[in-house]
Each structure stands twice: as structure tokens, then as C-alpha cells.
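K.L.:
no FASTA, just this:
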């Protein structure tokens, strides 16, 4: 989408009132992963070149300067550590409680283990490779285990979802089903319970102490789309009964379900999309960890949409977002790409404790961190 200079300038002027904070950074290559490694740092990784960087970035210190922001010299992202992957990175997860990452490539079934390092080094080193029995070139989705012993749950399709111990490469658990549904995402609820979403929108709920998994398929009228999901939990060790799952389709449907009653969604919506989606590579839906009933959606175009689901019902209506981040399209530092594919947001992530702060990355390599102004609570 071509953006005029006047439109970009208008957005810049509007942004002074729309955002409490807005910081822009340019990566050499775009990333489809944004993974928190501490409350002030994230990891990103390239997915589009022969040799891809994995970087740990320190967020702008201005975000944490409080009332002394004017005295804060650091207003940009800072590269803390870096390393290189010999294959494009499709999925990257930080291991719970450790200075360690696990990645999967776009063209391989193996998992790579990375040491982020400590204060006396600026290098991210690969320390191991987990070679799997299925050697076909398939990108695997990954979830970090929530136990003290580092482990990951991973899989390309439901039948090969397994839990692997990082130190030994030993398989600790395997799903007991022969389903070939492709995995679009998986996440732990607590140390043993987990949820898996497949490309066709089916949810599987399981426990690493029992091979059997419960399967919850969508109604046939919702088939034909690609689906991804986001899981809202209370604490790292939640009960499945306290969790809410949102599913997002490539056609813009959003289904919100309670894991205690999966027969039908408790809320749903049909997003008003301006652009069609050729693939589901970048579709992302996430719950705000510090803002009740709010979720963010991206991957359809160059925007991130934020919705308050409080007023949603069981009937599918078209809600208005409470905020739209258009900065990747309209940032004055970003030139419009008229010849290549349209700009898309490739990933976004909420800040763990700042309610309205998100990070987003786009296919042009731009990386933004932004905190929008809540107009509804402004003093009149």
C-alpha cells in the first residue's frame, strides 16, 4: 500500500497525542519472533536470509525512567548480545528460568539450543542440537516447559508432539494419537497441562502425565481457514479451568472459549479486514497480561489491532478496535514498498506488566515499542 508524504506527516502529528511512548528501531533483516528474556530485554531472529542473526535487544531505558525521562540518555533499542543461525528461524522460545533459547528452522525438523550468555560476553552461542527421529524438513512449533529441569514441548503435527529434556535429548512424553493435523501453536498451562491449536482450528488439551489428549474440533461451517491461537492464564502455574483461549482465522474470525466448556465459544467476532491473507505465516493473537479482556491481532496487513472483548457476545458481530497501531505503514522513516509484497506485521508481543505497551515487528525490518494513550480515562 503506497502511503503519501502528507498522510505520513499527518500520522506523525497525531501520534504525539496517541502514544505515551513510541520508539522505532530498524533491524537488518525482519523477524517473526519477539521473545522476552527479562523484563527489559527481548530476543529477535531473522527468517529471510541464508545466515540469520539472533539478537538480544535491551528496550529503551526511557520506558523505565519514570518521572525522570528527560534525564534518560537511552531512547533507542540497544543490541546486548548476538549470534548467527545457519538456517532461517521460524520459532524461538526462551526457556523458563534460564538464560537459554530453543529455536526451530523453517526448513528442518531439528531443534537448536542457544546460550544467551551472561554479563561478561556479548555472544549468543549454540550449545546443542536435538535431532529428531522424523528427519523430514518440517518447521516445529515450540513451548517452554514450566519446570526447573529445562524441557520443551514441540511438534509439527499432533501425532509427533513430544516433550524433550534439553540436557539429554531424552523424550519425556509423547502424545498418544495418530492425528496428522498440523500444529499452529502450543502452550503450557502449568507444569503438566498444555493446549495445542492446529491449522484447522481444532484444539487439543493434554497432560504430560497421560498420553491421551482431549480433542475439540470446530464446526464444519468454520473450516477452510488457517487458524492460530492465544492462551490467557493467570499465573505460570494455572489450572486449565481458569484459562481462556482465543482462536484467530485467516478470514478474520475470532473465537473466545473457556477451557471448562469447549462445546461452543463464549464470545466471537468477525473482524473488518481491508486485506485478504494469502498465508497464515504471520497471524498472531495474544491476550494482554495486565489489561483485562483485551487482545491484540496482527498479520493481516501493516497494523496491530487491539480489542476489548468485554462487550462481545456469542453472536458474531464486527467490533471496532479500541486502538490501531499504524506506525509500520506510516512511520516517516519507512519508505513505501510499491514493487514488492505489501507490508505486514510479522509479530507482536505485550509487555509483561505495562498494561498498554506492545512491541511489534514488520516485514521491512522495522521494530516498534509503543504505549498508547487510553482516551476513555483522560481527564476532561
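P.N.:
Sure, I can see it. All values derive from a computational prediction rather than experimental measurement. Numbers count the residues shown, from 1 in each chain.
K.L.:
Every contact and neighbour count from this point should use C-alpha atoms.
P.N.:
Fine.
K.L.:
tally of neighbours for the nearest residue to residue 354 once chain neighbours are set aside?
P.N.:
Nearest residue to residue 354, sequence neighbours excluded (CA to CA, 6 or more residues apart in numbering): residue 290, at 6.7 Å. Neighbours of residue 290 under the rule other CA atoms under 10 Å: 15.
K.L.:
Please verify my assumption that residue 290 contacts residue 233.
P.N.:
No. The pair residue 290 / residue 233 is not scored as a contact, 11.2 Å apart, by CA atoms under 8 Å.
K.L.:
what sits against the closest residue in space to residue 157 that isn't next to it in sequence?
P.N.:
Among residues not flanking residue 157 along the chain, residue 182 sits closest, at 4.2 Å (CA to CA, 6+ apart). Counting by CA atoms under 8 Å, 6 or more residues apart in numbering, residue 182 touches 156, 157, 158, 198, 199, 200.
K.L.:
From residue 327, how far out is residue 51?
P.N.:
28 Å (CA to CA, to the nearest Å).
K.L.:
Looking at the two, which has the bigger crowd around it?
P.N.:
Neighbours per residue, other CA under 10 Å: of residue 51 and residue 327, the larger number sits with residue 327, 24 against 14.
K.L.:
Would you confirm that the more buried one contacts residue 303?
P.N.:
Yes. Using CA under 8 Å, residue 327 is in contact with residue 303, at 7.4 Å.
K.L.:
which residues touch residue 202?
P.N.:
Counted by CA under 8 Å, 6+ apart, residue 202 has contacts 215, 216, 217, 218.
K.L.:
For residue 246, see how far away the residue lying closest to the third one once chain neighbours are set aside is.
P.N.:
I take that to be residue 217. Once flanking residues are discounted, residue 217 sits nearest to residue 202: 4.3 Å by CA to CA, 6+ apart. Computed as CA to CA, the residue 202 to residue 246 distance reads 12 Å.
K.L.:
before we go on, here's another structure to hold up against the first:
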């Protein structure tokens, strides 16, 4: 248990540190998150060995708008639809403009399920079809959405597949690629290209119009594990030793910003970094996966602008054992959604 006096201080300080702070406890820990629209999120949780939940949740109305709503009847997450999976879901992506999501699970052998969210006729989330990986390697696939009809999925450099969500056909793949390294993160660049960060920090770019992906080195330390995020030409990488490097993709061999956060972890499975647009351009970034906190930084600073400590401070158990498993920035508002290993999920906007 955290020290009660310190907890009280944190709660009192939160009144001035947050514009909004909503803290909820789910029955099971979150394993994956993705936005469905500006008001709703899809949440996967780890439950019993063969019984894992998938839910479509609406967020509190006051949190999802920059307008000052003096009175709001909706101050809680509302379950809009839900379903179950026999295997723990590790990645989910919503297909924009549809009521479809794609999911990848631990026992899915790298294949991807296409699920229908609830409708006017049912509140169940159900598997509708499956995209099969042409070279399954026993690992779950990361997913990047290209458009309403196409997704790219895979776990390694040599098993990326571009699948048609409607027909389930695999249209292109990298099965002949010699780069067999495992992928830690994947981002869509434009309708033809996906960018992947390999676990050793190398970057793989795959243009679907070409058979062979392009692999390049950003000059990072390959002895540690890395993840990344990408917005336009701005790419940012984070290592398991807490090192950050910001790269202009037009000059990928030269970092334009370096930072040593002083954080470190031996378990990189929850390592996350996200770029955030500030006044139209990426200027801030957030990181998590080292402990029970989410850290927000600016490119103009080496120290955090803000630290969300709520998961550790509000934990009913040992706060040192709580770890943030993932976090997301709201598509429009300055809101962050974060989830931790103790089942807590927080939605917050700092002052």
C-alpha cells in the first residue's frame, strides 16, 4: 500500500494539476485499446484462461469536449456493446468509417479476426471473418489500418501481410524478405506504406508497390529493445533503458533530439511512446511501461512537463508492482487514456 499521507497529498494536489480526472477500476487488466471515434473506445481485457472480454465504452461527455459543460449527466464509462474471446487480445484497431475492428490474440498464430461492433439489433461484439497470415510464426500480429478496406498485419519483417478486410484475401506480403527480426511497433505512413520498428531499433519501411521492404539503421544501441511512434516525417524512438531519439524521416541517420529519461525496464512488453500535436505540429511526447506512471515531455525540455501518478497512487495493492500497460492520446482533445496492470483505467486532462 502507498503511504496514506502521500496519497492524501496527491489527491489534494490533483485538484489544481488536472482539468479533468476520471479513475475507474475494471474487473480485469486492459491488454489493448483503440479509439472508435472521439467519444468511444474499444477495450480488451485479460480475464480467465479461456474467457477474455472485449468492450465498446463511451467516455464521460465532459471529457470529450473542450467546451465548458457546467452540468453533465454522464460522468461514467458506459458499455455500448461487448463480447468475449477465447484468447488474450494483444492488439486491436478500429476500421474508420465502419463498425468493424481487427484484433490479434496470443493464440491466434499471427492471424487477425475481423469483428462487428454492436448495432441497433444487438449489443454483442462478434467475430465476422478472419485474415490469415501467409507465414505464421506463433506470435501475435501487430496491426496497421491503411483504409476502410485494407490492413497490414504481422509479427516479423518476413511475415507482413496486406489483407482485404471485406474479402479476407491477402494481396501482398513480405514472405521473401530476408529480415526476420521481430516487430515492436507499426505505424501507417500513407495508403501504400507502413513503417515498423524492429525490437533492436532498426526501421523497416514497406511500400506495398514493391516486393522488398527497405531497412535502415537510426544509429541506436542495438543491445536494448526499442519501440517508436510516427507522425508525418517525425519519428520518435524509445528504448528499454529510457533513451529517446527524435528523427526526421527525410534524414533518418541524424537525430534532431536526444534525451535520457533515467527510466529503465527489463520487460519491454508494455513500452509505449506517442507523439502529440501541439499547435499543429508534433512537439510533445508521452512514454509509459516503466512503472505505474505516464510521463509527458516536450522537445524543448529534458525533464517531464507532467507526470500522471494516479495508477500507483490510487492502487489498492503495492504501488511498486503496478505498471502502466498502455496509453492513448485523444484524437482531438488534450486528453490521455491510460490503463495499468491492476485493472485501473484513467482518463485525464492536465492543466
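P.N.:
Cool, got the structure. Note that the coordinates shown come from a computational prediction; the quantities given were computed from them, not determined experimentally.
K.L.:
hmm, back to that, generate a PyMOL selection restricted to the buried entries among the contacts of residue 202 of structure 1.
P.N.:
To isolate the buried members of the contacts of residue 202 of structure 1 in PyMOL, using 16 or more other CA atoms under 10 Å:
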select buried, resi 217
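K.L.:
Nearest residue to residue 33 of structure 2 in space, ignoring adjacent ones along the chain?
P.N.:
Nearest residue to residue 33 of structure 2, sequence neighbours excluded (CA to CA, 6+ apart): residue 43, at 4.8 Å.
K.L.:
Looks like the one you found contacts residue 59 (just checking).
P.N.:
No. Assessed by CA under 8 Å, residue 43 of structure 2 is found out of contact with residue 59, at 11.8 Å.
K.L.:
Residues in contact with stretch 317-326 of structure 2: which ones?
P.N.:
Taking CA under 8 Å, 6+ apart as the rule, stretch 317-326 of structure 2 contacts 1-2, 30-33, 270-272, 288-294, 311-313, 315, 338-342.
K.L.:
quick one on the thing from earlier: comparing the helix or strand harbouring the residue nearest to residue 33 of structure 2 with structure 1, how large is the average distance?
P.N.:
Element membership for residue 43 of structure 2 (DSSP states H and E) is strand 40-48. Superposing on structure 1 and averaging over aligned pairs (mean CA distance after the TM-score superposition for structure 1), strand 40-48 of structure 2 comes out at 1.7 Å.
K.L.:
Which elements pack onto that strand?
P.N.:
Packed against strand 40-48 of structure 2 by the contact rule (3 or more CA pairs under 8 Å, 6 or more residues apart in numbering; DSSP states H and E) you find strand 30-35, strand 51-58, strand 89-94.
K.L.:
So which elements touch the longest one?
P.N.:
Read it as strand 51-58 of structure 2. Using 3+ CA pairs under 8 Å, 6+ apart: strand 51-58 of structure 2 touches strand 40-48, strand 78-85.
K.L.:
Residues touching that strand, excluding its own?
P.N.:
With CA under 8 Å, 6+ apart, strand 51-58 of structure 2 has contacts from 39-47, 77-89, 117, 125.
K.L.:
of those, buried ones?
P.N.:
If you count burial by 16+ other CA under 10 Å, the buried members of the contacts of strand 51-58 of structure 2 come out as 39-47, 77, 80-89, 117, 125.
K.L.:
In the stretch 251-351 of structure 2, mark out all the helices, start to finish.
P.N.:
310-313 (DSSP state H, counting those that start in this stretch).
K.L.:
mind listing the strands for it?
P.N.:
Assigned by DSSP state E, counting those that start in this stretch, the stretch 251-351 of structure 2 shows strands spanning 255-260, 272-278, 281-288, 294-298, 306-308, 324-329, 336-340, 344-350.
K.L.:
So which of the ones you listed is nearest residue 70 of structure 2?
P.N.:
strand 344-350 (16.5 Å; CA to CA).
K.L.:
what's the angle between the closest one and strand 336-340?
P.N.:
When axes from the mean of the first three to the mean of the last three CA atoms, to 10 degrees is applied, the directions of strand 344-350 of structure 2 and strand 336-340 differ by 150 degrees.
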